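Asker: what follows is a protein structure lacking sequence information:
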């Protein structure tokens, strides 16, 4: 069984925590954009209060362990592995609670190249525990603004995990998808589930716009987030997002497997 101490070592070795690839400059830039109300950075969160850049820096220091010193403006950012471990424990507790009541769940990712395996393993375990893994709006189109302008994407599911594809991409069911921060895919999925008369998810598991968009609509939402993505942490601070796990979301996909084993063991969902 993977112990907290061995997982902590893995987090540091894989640079999921500790000194991470995200630069301090990138983090500060996105804090400024969030404070300015940029929807590309708020990714579905509509804050109840005004968040200035200094407020965000203090929040991220508390939740992730980054430096709270505004004079620290360059170099690599950091994530405190103890905060990651504590959040993984809370994440596992929410999985266990959903499994006990056989709750319907929805999983989605804007990082399919990195995190699809992580979510797919969670979907498999929750399904085996009696949860219905929902796949609403499969094949539906959603227009997402990208750096190339407005692009039409298609909602697809792989191993029960939602992702979006651009037209002409790999066949449905393949393991490639587009990177996106948009909350529009989860809004489309939830609206389709409601229009069909349910069931609606009692737990949404995802990243970026999936966790923020679902949480903002009142659904229990949990997921990981990097230090340059303040929106999920603001959602957690204001109560719209239940659990956010601070970690680097851009490392090799295989590095997330020990995290899956850890949370499934803690949630008593190991197969």
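Answerer: Ah, there it is. Note that this is a predicted model, so its numbers are computed, not measured.
Asker: CA only for contacts and neighbour counts going forward, please
Answerer: OK.
Asker: now do the buried residues in stretch 242-259.
Answerer: Buried positions in stretch 242-259, judged by neighbour count with 16 or more other C-alpha atoms under 10 Å: 242-251, 255-256, 258-259.
Asker: of those, closest to residue 234?
Answerer: The shortest approach to residue 234 among these belongs to residue 244, at 9.9 Å (C-alpha to C-alpha).
Asker: for that closest one, list the residues it contacts.
Answerer: With contacts defined as C-alpha atoms under 8 Å, 6 or more residues apart in numbering, residue 244 is in contact with 87, 91, 222, 223, 224, 225, 232, 233, 236.
Asker: again, only using 10 Å
Answerer: Going by C-alpha atoms under 10 Å, 6 or more residues apart in numbering, residue 244 touches 63-64, 84, 87-88, 90-91, 206-207, 211, 221-226, 232-237.
Asker: tell me how far the strand ranked longest in the chain lies from the chain's centre.
Answerer: Secondary structure of the chain per DSSP state E: the longest strand is strand 149-158. A distance of 18 Å separates the C-alpha centroid of strand 149-158 from that of its chain, computed with C-alpha atoms, centre = their mean, to the nearest Å.
Asker: which helices and strands sit right next to the next helix-or-strand element following it?
Answerer: Going down the chain from strand 149-158, the next helix or strand is strand 161-165, by DSSP states H and E. Under the contact criterion of 3 or more C-alpha pairs under 10 Å, 6 or more residues apart in numbering; DSSP states H and E, strand 161-165 touches strand 105-108, helix 112-128, strand 141-146, strand 149-158, helix 184-195, strand 203-206.
Asker: below is structure B, check it against A:
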């Protein structure tokens, strides 16, 4: 078992052993497809972000090579992708710094994920620690129905929270309150949550923590947002490059949920929030 005060070198070893960084499961074809879709302003790839400048595919690839460590050679069109573990570690350090700042001023925080089965526990541990530090972890619009466009057409989902972390469930799903939820890239859930909080007179979050549309949707609305992103999620890194997303940690977002526990411990330790 890795200790609470996990040294950077040991976390680097864990990142590589678990496939969180180094050679990752995301394949090159999927990443390049996402870059093409983003360049074409396809909402499946922009995740609620409206870029301020043109981002042709070559520039997206160049950015992802810089921020993640993927190959910047457009002639490489197959095989597996790679994330530089040093970039992941630097991202986690910056991520922890934003959590520490939020805890220091006891800021209201909203957590949300499109990967509840993989990343729900990671965010849940952070939410518990921020709550213990005096931050209000807000949970607006719980139970609200949201129509989300999926590859199967428009489907109705319900907004729910587990350990203070927002997720969406398919309409009619059982086990409300469990960690079972739907995979989603949509920015609609964060918009609905923020609209509900505003309609009730607040408080509004000063920080949104999550992934996919939660980060891009919040950043687009001018709320500080930080999160995790894989090599096929260019929108978050573009948001960071344009200044609307504060921190993005490059990491594979599809490995087993228990593999993220050392990341939780590392971040909390760096943020001086270890319990």
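Answerer: Yep, it's here. Bear in mind that the values here come from a model prediction, so they are computed numbers and not experimental data.
Asker: ok, back up a step: of the contacts of residue 244 of the first structure, which belong to strands?
Answerer: Per DSSP E, the contacts of residue 244 of the first structure map to strands at 206, 221, 222, 223, 224, 225.
Asker: so what's the third one closest to, chain neighbours aside?
Answerer: Of all residues beyond its chain neighbours, the one nearest residue 222 of the first structure is residue 243 (4.7 Å), with distances taken as C-alpha to C-alpha, 6 or more residues apart in numbering.
Asker: would you mind finding the match for the one you found in the second structure?
Answerer: Mapped onto the second structure by TM-score structural alignment, residue 243 of the first structure lines up with residue 247.
Asker: next, the buried residues of stretch 149-162 of the first structure.
Answerer: Neighbour-count burial for stretch 149-162 of the first structure flags 153, 154, 155, 156, 157, 158, 159, 160, 161, 162 (criterion: 16+ other C-alpha under 10 Å).
Asker: switch the residues you listed over to a markdown table; also include distance to residue 114 of the first structure.
Answerer: Conversion of those to a markdown table gives the following (distance: C-alpha to C-alpha, whole Å):
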| residue | distance to residue 114 of the first structure |
| --- | --- |
| 153 | 19 |
| 154 | 19 |
| 155 | 18 |
| 156 | 17 |
| 157 | 15 |
| 158 | 14 |
| 159 | 14 |
| 160 | 16 |
| 161 | 13 |
| 162 | 14 |
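Asker: most widely separated two among the residues you listed?
Answerer: 153 and 159 (19.0 Å).
Asker: against the first structure, where does the longest helix seen in the second structure fall?
Answerer: The residue-count maximum for a helix in the second structure (DSSP state H) belongs to helix 85-104. Aligned by TM-score structural alignment, helix 85-104 of the second structure falls on residues 81-100 of the first structure.
Asker: that stretch vs the second structure, average offset?
Answerer: Here stretch 81-100 of the first structure, set against the second structure after superposition, deviates by a mean of 0.3 Å using mean C-alpha distance after the TM-score superposition for the first structure.
Asker: tell me which residues of that stretch are tucked away?
Answerer: 81-85, 87-96, 98-99.
Asker: residue closest to the middle of the first structure?
Answerer: Nearest to the geometric centre of the first structure sits residue 207, at 1.8 Å (C-alpha atoms, centre = their mean).
Asker: list the contacts for the counterpart of residue 150 of the second structure in the first structure?
Answerer: When the first structure is aligned by TM-score structural alignment, residue 150 of the second structure is paired with residue 146. When contacts are counted by C-alpha under 10 Å, 6+ apart, residue 146 of the first structure touches 40, 152, 179, 180, 181, 182.
Asker: what does residue 118 of the second structure align to in the first structure?
Answerer: The equivalent of residue 118 of the second structure in the first structure is residue 114 (alignment by TM-score structural alignment).
Asker: can you check residue 9 of the second structure too?
Answerer: Match for residue 9 of the second structure (TM-score structural alignment): residue 5.
Asker: my guess is that match contacts residue 85. True?
Answerer: Yes: applying C-alpha atoms under 10 Å, one finds residue 5 of the first structure in contact with residue 85, separated by 9.4 Å.
Asker: joint contacts of those two?
Answerer: The contact lists of residue 5 of the first structure and residue 85 share residue 11, where a contact means C-alpha under 10 Å, 6+ apart.
Asker: re earlier: what's the angle from the longest helix of the second structure to strand 224-229?
Answerer: 150 degrees (axes from the mean of the first three to the mean of the last three C-alpha atoms, to 10 degrees).
Asker: what about helix 85-104 of the second structure, distance to the chain center?
Answerer: Chain-centre distance of helix 85-104 of the second structure: 13 Å, with C-alpha atoms, centre = their mean.
Asker: noted, bye for now.
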